[in-house]
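> Sequence and predicted structure are below.
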Amino acid sequence: MNKLHDINLDGIGSINGGGYRNIKMTGVGTILNDITCESIILEGVSKVIGNINCRDAAIEGTFNCKGSIEANDVIRINGYSKIDENIQGREVNVDGKLEVKGLLSGDKIKILFLGRNKIKEIGGEEIIILQEKKSLVTGLIMPNKLISESIEGDTIILENTDCDIVRGKNVTIKGICKIRKIEYEDEIHIDERSKVESIVKI
């Protein structure tokens, strides 16, 4: 069996798909196909034409993935990222602007968002979605909002989120949310500034 090796790209260039140990790409770089590795660090402007399968991932800057990101441990995203399919990790931490066309899932999910964000579906045990407080000036130019079709978890805390349906055991709806329907098991708290059309205890 061939031994996996590290790969580092600093500047402008591309990396072929395949199996690696650790990947670090800094600058302007492209991964040309599906990639499997232990850890991956992407800094700057990066693009993946395929899927990422790894132990953990750290992404900072502007990122575009044409497939999915699947990690056994932690995914950290800081900046602006667009994912054409799914994100899955044990723990997912996002700080910035995010668009996911599929499902974002993890045991623990924390999103501090900036600007207009869109994630089709979110699922996990603990889900915390909050507006980035340092974005007051940006918020006047482009409203801060996270839009999702469904959010499902055990403990859910939402702020400035528009969602069709929210399902959880313990649900906290903070300011300026618009929710069509909430289904909850144990406890629910709703800020008076938010609008919820239907609440069902299950």
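Received the coordinates, thanks.

> going forward, measure contacts between C-alpha atoms and count neighbours the same way
Will do.

> biggest strand in the protein, by residue count?
Criterion DSSP state E: the longest strand present in the chain is strand 87-113.

> So which elements touch the helix or strand following that strand?
Note on strand 87-113: by DSSP states H and E, the next helix or strand toward the C-terminus is strand 116-131. On a contact count with 3 or more Cα pairs under 8 Å, 6 or more residues apart in numbering; DSSP states H and E, strand 116-131 meets strand 87-113, strand 145-158.

> buried set for the helix or strand following strand 116-131?
Moving toward the C-terminus from strand 116-131, the next helix or strand (DSSP H and E) is helix 136-141. For helix 136-141, a neighbour-count test (16 or more other Cα atoms under 10 Å) marks residue 139 as buried.

> List of residues touching stretch 96-103?
With contacts defined as Cα atoms under 8 Å, 6 or more residues apart in numbering, stretch 96-103 is touched by 77-88, 112-123, 132.

> If we use 6 Å, what do you get?
Residues outside stretch 96-103 that contact it (Cα atoms under 6 Å, 6 or more residues apart in numbering): 78-86, 113-114, 117-122.

> With stretch 162-179 instead?
So stretch 162-179 is contacted by 147-161, 180-191, 193-196 (Cα under 6 Å, 6+ apart).

> Over to stretch 68-77?
With contacts defined as Cα under 6 Å, 6+ apart, stretch 68-77 is touched by 51-60, 85-94.

> Could you dump the helices and strands packed on strand 116-131 into CSV and include mean neighbour count and distance to residue 41?
Rendered in CSV, the data for the helices and strands packed on strand 116-131 read as follows (neighbours: other Cα atoms under 10 Å; distance: least, Cα to Cα, whole Å):
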stretch, mean neighbour count, distance to residue 41
strand 87-113, 21, 14
strand 145-158, 21, 26
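
> Need those strands in JSON lines (columns: distance to residue 14).
As requested, the helices and strands packed on strand 116-131 are exported to JSON lines (distance: least, Cα to Cα, whole Å):
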{"stretch": "strand 87-113", "distance to residue 14": "23"}
{"stretch": "strand 145-158", "distance to residue 14": "32"}
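
> wait, what's in contact with the spatially most central residue of the chain?
The chain has residue 94 as the residue nearest its centroid, 5.5 Å off, counting by Cα atoms, centre = their mean. With contacts defined as Cα under 6 Å, 6+ apart, residue 94 is in contact with 76-78, 111.

> Show me which of those residues is closest to residue 105.
Checking these against residue 105 by Cα to Cα gives residue 111 as the nearest, at 12.1 Å.

> That closest one against residue 129, yeah?
Yes: using Cα atoms under 6 Å, residue 111 is in contact with residue 129, at 4.8 Å.

> quick one: residue 154 from residue 184, how far?
Computed as Cα to Cα, to the nearest Å, the residue 154 to residue 184 distance reads 9 Å.

> another structure for you, compare them:
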Amino acid sequence: MTNNDIRGDLIISGSGSTAGGIFDNVKINGEGTISGDIESSEFKTNGSSRTQGNVKSKVIKVNGIARIEGNVEAEQLNVNGQSDIGGDVAVRSLKLQGKSEIGGNLTGDLLEIGGELKVQRDCAAETFLYKGSFLISGMLNAGKIDIQLFGPCKVREIGGETISVKRTGLALSLHKIIHSLFIPGFEDRLNVDTIEGDDIYLEYTTAKVVRGNRINIGPGCEINHVEYKDHFEQIKGTQVKEFSKI
């Protein structure tokens, strides 16, 4: 996008609808619908918005509820509230506080997420920092993965260099007690088929295979098989059916 492409600002206040296009700033305050693709420097929505197309912007800020039916491409995506994205999401930085559903792949350099995330395909990042619950239908792959369990988490496969899964803190314990009273089967636990990495530390994880160089199995784990190269340790009481050095 060049300066010659910019056609000014798009502002919707109250309730309104408009076609897509190329803009400098897009601001929706209230309830707005955009029928078509949007390209902008900043895309900001406060309230409720629906975009019937793709969104490409340097900065995207969602405060409230945003529905984007196509793909999203941004350097920075901040969500405080709820976002529902039908296609792929490619960002340099994602900060999510709330809930997000992504119909395709999620890729980025830094993904910082607190809340609830659903990804229909794969998730890939340089750094994946998570506090909450998630459902990733495909694979989670990142150089650094730090997961704080704040609800049920499920993914098919995890691959990374440094992988840490923990359930810690009084707030998490209170959260679990409250939800267990009202939601049957609710548990702060990670369910995954395969985990593979260099340095792995796990708590409250159910997995078929854990494979890595240095593996530490903490409390609450149920692991079928561990394959390690340099180091393997498990605390007393955790369940590892079998392990082998490779």
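The structure has been received and is ready for your questions. Quick caveat: nothing in here was measured; it's all calculated off a predicted structure.

> What does the superposition give as a TM-score?
For these two chains in superposition, a TM-score of 0.95 is obtained (TM-score structural alignment, normalised by the length of the first structure); 201 aligned residues with a Cα RMSD of 1.3 Å.

> What's the residue nearest to the centre of the first structure aligned with over in the second structure?
Here residue 94 of the first structure is matched to residue 130 in the second structure, going by TM-score structural alignment.

> now do residue 32 of the first structure
Taking TM-score structural alignment, the alignment pairs residue 32 of the first structure with residue 69 from the second structure.

> Spatially nearest residue to that match (excluding sequence neighbours)?
For residue 69 of the second structure, ignoring the flanking residues on the chain, the nearest one in space by Cα to Cα, 6 or more residues apart in numbering is residue 86 at 4.6 Å.

> show me what contacts the counterpart of that neighbour in the first structure?
In the first structure, the residue matched to residue 86 of the second structure (TM-score structural alignment) is residue 49. For residue 49 of the first structure, the contact set (Cα under 6 Å, 6+ apart) comprises 32-33, 66.

> which of those line up with contacts in the second structure?
Checked against the second structure using both residues aligned by TM-score structural alignment, their matches' Cα atoms under 6 Å, the contacts of residue 49 of the first structure keep these contacts: 32-33, 66.

> Let me see the contact set for the counterpart of residue 145 of the second structure in the first structure.
Using TM-score structural alignment, the partner of residue 145 of the second structure in the first structure is residue 109. Listed by Cα under 6 Å, 6+ apart, the contact set of residue 109 of the first structure reads 91-93, 127.

> and residue 109 of the first structure, how far is that from residue 122 of the first structure?
Taking Cα to Cα, one finds residue 109 of the first structure at 9 Å from residue 122 of the first structure.

> list the contacts for whatever residue of the first structure lines up with residue 230 of the second structure?
Here residue 230 of the second structure is matched to residue 186 in the first structure, going by TM-score structural alignment. Applying Cα under 6 Å, 6+ apart, we find residue 186 of the first structure in contact with 169-170.

> The helix or strand that contains residue 186 of the first structure against the second structure, how far on average?
Per DSSP H and E, residue 186 of the first structure falls inside strand 178-190. Compared with the second structure after fitting, strand 178-190 of the first structure has a mean deviation of 0.5 Å; criterion: mean Cα distance after the TM-score superposition for the first structure.

> so that strand versus strand 145-158, what angle?
In terms of direction (axes from the mean of the first three to the mean of the last three Cα atoms, to 10 degrees), strand 178-190 of the first structure departs from strand 145-158 by 20 degrees.

> So which bits of the helix or strand following strand 178-190 of the first structure are buried?
Next helix or strand after strand 178-190 of the first structure toward the C-terminus (DSSP H and E): strand 195-201. Using 16+ other Cα under 10 Å as the test for burial, strand 195-201 of the first structure gives 195-196.

> Strand 195-201 of the first structure against the second structure, how far on average?
Looks like 0.6 Å for strand 195-201 of the first structure (mean Cα distance after the TM-score superposition for the first structure).

> residues in the second structure aligned with that strand?
Alignment of strand 195-201 of the first structure against the second structure: residues 239-245, by TM-score structural alignment.

> what's next to the matching stretch, contact-wise?
For stretch 239-245 of the second structure, contacts defined as Cα under 6 Å, 6+ apart pick out 221-229.

> Just the contacts of residue 94 of the first structure: which are in helices?
Counting by DSSP state H, no part of the contacts of residue 94 of the first structure is found in helices.

> Out of the residues you listed, which is nearest to residue 39 of the first structure?
Closest to residue 39 of the first structure out of those is residue 76 (11.6 Å), distances taken as Cα to Cα.

> do you know how far the residue mapped onto that closest one from the second structure is from residue 145 of the second structure?
By TM-score structural alignment, residue 76 of the first structure lines up with residue 112 in the second structure. Look at residue 112 of the second structure and residue 145 of the second structure: by Cα to Cα, they are 11 Å apart.

> Over to residue 126 of the second structure?
Using Cα to Cα, residue 126 of the second structure is found at 9 Å from residue 145 of the second structure.

> residues touching residue 79 of the second structure, list them.
By Cα under 6 Å, 6+ apart, residue 79 of the second structure lies in contact with 61-62, 96.

> In CSV: those, plus neighbour count.
Formatted as CSV, these follow (neighbours: other Cα atoms under 10 Å):
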residue, neighbour count
61, 18
62, 22
96, 23
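
> Adding distance to residue 173 of the second structure and secondary structure as columns, could you present those in TSV?
Output for the contacts of residue 79 of the second structure, formatted as TSV (distance: Cα to Cα, whole Å; DSSP: H, G, I helix; E, B strand; the rest coil):
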residue	distance to residue 173 of the second structure	secondary structure
61	31	strand
62	30	strand
96	22	strand
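
> Let's have those in TSV, adding distance to residue 217 of the second structure.
TSV is the format used below for the contacts of residue 79 of the second structure (distance: Cα to Cα, whole Å):
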residue	distance to residue 217 of the second structure
61	39
62	38
96	29
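
> tell me which of those residues is nearest to residue 35 of the second structure?
For these, the nearest to residue 35 of the second structure is residue 62 (18.1 Å; Cα to Cα).
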